[in-house]
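# One predicted model, sequence on top.
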Amino acid sequence: MKMIEIKVEGMSCQHCVAAIENSVGKLSGVESVQVDLAKGTASVSYNEATLDRSSIEKEIEEQGYDVVSSS
């Protein structure tokens, strides 16, 4: 499993947190998602054999948020 932290802009409430956690959590290969509203980050643990970082970032953007950077 690989763990990445993605900087996300545009989140303002718990609904935003839930939207990202639910949508990213449904992607095949994602083990866990934890969004920190105060820090503006999403930490995602996933299987690199079945999913890549760009797919996770795209899913966040499709929910209406901006991906700033990831590590």
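The structure has been received and is ready for your questions. The shown structure was predicted, so the numbers you read here are calculated from the model rather than taken from an experiment.

# Every contact and neighbour count from this point should use C-alpha atoms.
Will do.

# Now do the helices in this structure.
Residue ranges of the helices in the chain, as given by DSSP state H, are 14-25, 53-62.

# Included below, for side-by-side comparison, is a second structure:
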Amino acid sequence: MQLTLEVNGMSCEHCEKSVKNALNSLEGVHGVNIDLDSGKVDVTFDDAYVTKAMMKEAIEAQGYEPVG
């Protein structure tokens, strides 16, 4: 499956790396693409292992705010 999340607070490569590493550490996440300009995070994942809520929690743990 694929999901696009909007994340507030990302502004640099460090932000991008933090969010990407947090999501990639979740079992079932296969790919993460981030567009810093738009704040969009595209996640490819297996919904048998990971949920949107789990992804949002991982992003929040890094200090960023997922919207929606």
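Noted; the coordinates are in hand. Fair warning: this is a prediction, and the values are worked out from it, not measured in the lab.

# Redo the helices of the first structure as CSV? Include distance to Met3 of the first structure and mean neighbour count.
Shown next, in CSV, are the helices of the first structure (distance: least, Cα to Cα, whole Å; neighbours: other Cα atoms under 10 Å):
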stretch, distance to Met3 of the first structure, mean neighbour count
helix 14-25, 14, 17
helix 53-62, 10, 16
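
# and Lys2 of the first structure, which of those is closest to it?
helix 53-62 (9.7 Å; Cα to Cα).

# What are the contacting residues of that closest one?
Here helix 53-62 of the first structure makes contact (Cα atoms under 8 Å, 6 or more residues apart in numbering) with 6, 20, 23-24, 27, 66-67.

# tell me the two of those that are most distant?
Going by Cα to Cα, the pair spanning the contacts of helix 53-62 of the first structure furthest: Leu27 and Asp66, at 18.4 Å.

# chain center to stretch 30-45 of the first structure, what's the gap?
Centre-to-centre, stretch 30-45 of the first structure and its host chain are 6 Å apart (Cα atoms, centre = their mean, to the nearest Å).

# can you name the residues of the second structure that that stretch overlays?
Per TM-score structural alignment, the counterpart of stretch 30-45 of the first structure in the second structure is residues 29-44.
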